[in-house]
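J.: Here is my input; please provide its structure:
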Amino acid sequence: MNNRNSQKVLIVAPFAFGYTAHIKNALDKFANIEANILYLDKPSFEYRNNFHKARNFISKIFGKNLKKTFVFDRVKKDVSALAKQNIIFVIRPDLLNDDTLKFLKNKTEKFIAYYYDSTRRFPRKVDIIPFFDTIYSYDKLDVNTYSFEFLTNYIFDESKNKSPKYLFFNISTNDYRFPLIETLAGYFKRKNWSYNIQVYNGSDMPAEHVKIITTQKSITEVSELIKASKIIVEIQRTEQVGLSFRIFEALGHRKKLITTNKDIVNYDFYSPQNILVVDEHDIKIPDEFVNSPYVEIEDSILTKYKIEHWVKAIFNP
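T.: Take a look at the predicted model:
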């Protein structure tokens, strides 16, 4: 039975391979939080308990085009079935039109957003700033430009695997970063270093050094692949300075990291023995970095980046 004094929280977000599900899972650990999550790219709510399941009247499966009117109508219909919320928290609010954002704002006491992509990648995020009471962002340039609250992504899974099957791991979607990923894989091959580098594409495509996959991996499958590696490879998008989830997966699983993100040296978890920043135009990876062991990060530092701390910063449970 729900506590009448509980804080009602609704998360509206893309499924994002399961990354956003961890927010609700973390909130569910607090007795005073009644959390629901509405996925923008899935047909219905995931509820905290079975009581509300009977109220879920959405049955049709919809396509991936989030701009279609029926997605906006579905959001309104689902949210109308709920009582007024204490907090509605939206990830990727730029996927919703203004009318839907106004509707959500009227259904809550606090309307909060998290921008886990930069405004340079999705410019509509600038236009919708006035809708929100608070906006969090992991991108320092956006934080400084628009006075957002700075908040990184989070560690959601942890392990300590001391017996990796291969040295390097990367998984990504085929985009403009593909030539650099191929170049890195070729570098590993010439050094005779073992690696597992996979690139997802909707169909098979030519690749000299990496493995092309045509089925996307789940977040659980990716975690298992990370555990089987010693060093994670992360290629930063050119339009962002924030830290991707791959970096926090490396932290959580105690893996060394090679990245093109130059700003990472400014974070308190940075250790030159664990993290190597490479120049994409002049790749140099010292044998010493590859062969040396991972250095454990102090718990007092890692705790600040865990999902439990993340939800406390936003929802104050």
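
J.: okay, CA-based contacts and neighbour counts for the rest of this
T.: Noted.

J.: what are the ranges of the helices in this structure?
T.: For the chain, the helices defined by DSSP state H occupy 21-27, 69-80, 98-105, 124-127, 140-146, 178-190, 219-227, 245-252, 287-291, 299-302, 307-315.

J.: Could you dump those into CSV with distance to Ser172 added?
T.: CSV is the format used below for the helices of the chain (distance: least, C-alpha to C-alpha, whole Å):
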stretch, distance to Ser172
helix 21-27, 20
helix 69-80, 27
helix 98-105, 31
helix 124-127, 24
helix 140-146, 24
helix 178-190, 9
helix 219-227, 10
helix 245-252, 10
helix 287-291, 22
helix 299-302, 25
helix 307-315, 23
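
J.: Also this sequence, please, to line up against the first:
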Amino acid sequence: MFNYVILGSEDEIYKYAFNDLNGLDNVIYVSGCKPSKCTLKGFLYRTHFRPELNEKIRIPGKSIWNHFYFKDTLSKNNKYCFIFLANFAMFAKQSRYHQYLRRKYPDCKIVLFLTDIFARQTELFTHEKWKIEKERALYDLIISYDKSDCQKYGFTYHHTVFSSNFILPDLNVEESDVYFVAKYKGRLQRVIELYDLLSSFGLRCDFYIYKCPSDMKVERPGISYIEKPISYAENLVRTIKTKFLLEIMQNNADGYTYRTWEAIAFKKKLITNNKSIIDAPFYNPKLIYVVNDYCDLKDGIAAFIQDNNTVDFNYTKEMSPVALLEFIDSKFR
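T.: Predicted coordinates for the structure are as follows:
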């Protein structure tokens, strides 16, 4: 077993996704690489990495930050495994942090865990697409949640992770029948079609679409177009207060999203266009409805929403980040 240092993200979603690791004596989760804004260190860091400056002239000396990224409080009896999420890796490459870790921990393993498709990854200042050979040279193992990327690039597959035990804030949120939230990403037509169908059954839809162009908006009573994303904590509260979750996957994505894990964690039925989910070990047609043909859904969804089956996927242990660490450990034995 390794000492695991997860170099994560400031994004709130990962705080909840990796929460099961809290309290483990061989794990440190680092929630992003930026020091607090309220400190002099934070001000200096942000100035040093400020895109407007670095896009004009690359400011040298970023390696001075490498020993600040995490405080090592772990037992020295174990070897180290560093797991990078993409956001942290994007900054770390600017300070040659991977090379720093290799020098300080000669026996360590370094892993990249991709929770988005590889084609969407870009460099911090140049915005160039990541180059696969450069990434392979940095890591002992690259894990992706996307099966298509694994086939294309030779990555190792493991689904994204999600925790089941955490405390949520007490928010005043109305109950709904169907909940959906997503960035626009060109999928509005499908959302509207499903909204109209679900509403025709008398279901109360609670839909949020982020950053939708004004000329693309289609007004509906249960759809809110937002310019600022709702907090992930609020998203989870709204998940708890609904009966069904709707998931519309972006084009070319092929994996299990956080919407899927939320359905499992909070025991909600899922309506999704992710066709690959029928091969998932937790798939149950009574609990997951796969949208195949948008023109011929009425009968199938009617039966699905009217069925009052008890919702329990029995998969919370397998989707936990603890299972991810066990998987990584097995790869280096």
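
J.: How alike are these chains, TM-score-wise?
T.: Here the superposed chains carry a TM-score of 0.77, computed using TM-score structural alignment, normalised by the length of the first structure; 294 aligned residues with a C-alpha RMSD of 3.7 Å.

J.: if we can go back for a sec, right, so the helices of the first structure: which one is the most enclosed?
T.: When you average the neighbours per residue for each of those (mean count of other C-alpha atoms under 10 Å), helix 245-252 leads with a mean of 22.

J.: what span of the second structure lines up against that one?
T.: Counting by TM-score structural alignment, helix 245-252 of the first structure lines up with residues 258-265 of the second structure.

J.: Check what contacts the matching stretch and list those residues.
T.: Around stretch 258-265 of the second structure, the neighbours that count as contacts under C-alpha atoms under 8 Å, 6 or more residues apart in numbering are 160-164, 236, 239, 245-247, 268-270, 312-316, 319.

J.: Sitting in strands, which of the residues you listed do you find?
T.: Counting by DSSP state E, the contacts of stretch 258-265 of the second structure place 245-247, 269-270 in strands.

J.: who wins for most neighbours among those?
T.: Lys269 (29 neighbours; other C-alpha atoms under 10 Å).

J.: re earlier: put together TSV for the ones in strands among the contacts of stretch 258-265 of the second structure, with distance to Thr47 of the second structure on each row.
T.: Output for these, formatted as TSV (distance: C-alpha to C-alpha, whole Å):
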residue	distance to Thr47 of the second structure
Leu245	41
Leu246	41
Glu247	39
Lys269	46
Leu270	44
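
J.: Please identify which of the residues you listed is nearest to Thr156 of the second structure.
T.: Glu247 (24.8 Å; C-alpha to C-alpha).

J.: I'd like the distance from the residue nearest the centre of the second structure to Asp279 of the second structure, if you could.
T.: A centroid search over the second structure (C-alpha atoms, centre = their mean) returns Thr115, at 5.3 Å, as the residue closest to the centre. Remark: distance between Thr115 of the second structure and Asp279 of the second structure (C-alpha to C-alpha, to the nearest Å) = 19 Å.

J.: ok, now Leu53 of the second structure?
T.: Taken as C-alpha to C-alpha, the span from Leu53 of the second structure to Asp279 of the second structure is 48 Å.

J.: Likewise for Trp130 of the second structure?
T.: 30 Å.

J.: you'd agree Lys317 of the second structure is up against Ala323?
T.: Yes - counting by C-alpha atoms under 8 Å, Ala323 is a contact partner of Lys317 of the second structure at 7.2 Å.

J.: What number of residues are in the vicinity of the closest residue to Cys212 of the second structure other than its chain neighbours?
T.: Distances taken as C-alpha to C-alpha, 6 or more residues apart in numbering place Tyr184 nearest to Cys212 of the second structure, at 5.1 Å, with adjacent residues excluded. For Tyr184 of the second structure, the neighbour count with other C-alpha under 10 Å is 18.

J.: Report the contact partners of the equivalent of Tyr184 of the second structure over in the first structure.
T.: Under the alignment by TM-score structural alignment, Tyr184 of the second structure pairs with Asn174 in the first structure. Contact analysis of Asn174 of the first structure by C-alpha under 8 Å, 6+ apart lists 199-201.

J.: circling back to that earlier point, average offset between the match of helix 245-252 of the first structure and the first structure?
T.: If you overlay the two and look at stretch 258-265 of the second structure, the average distance to its match in the first structure is 0.6 Å (mean C-alpha distance after the TM-score superposition for the first structure).
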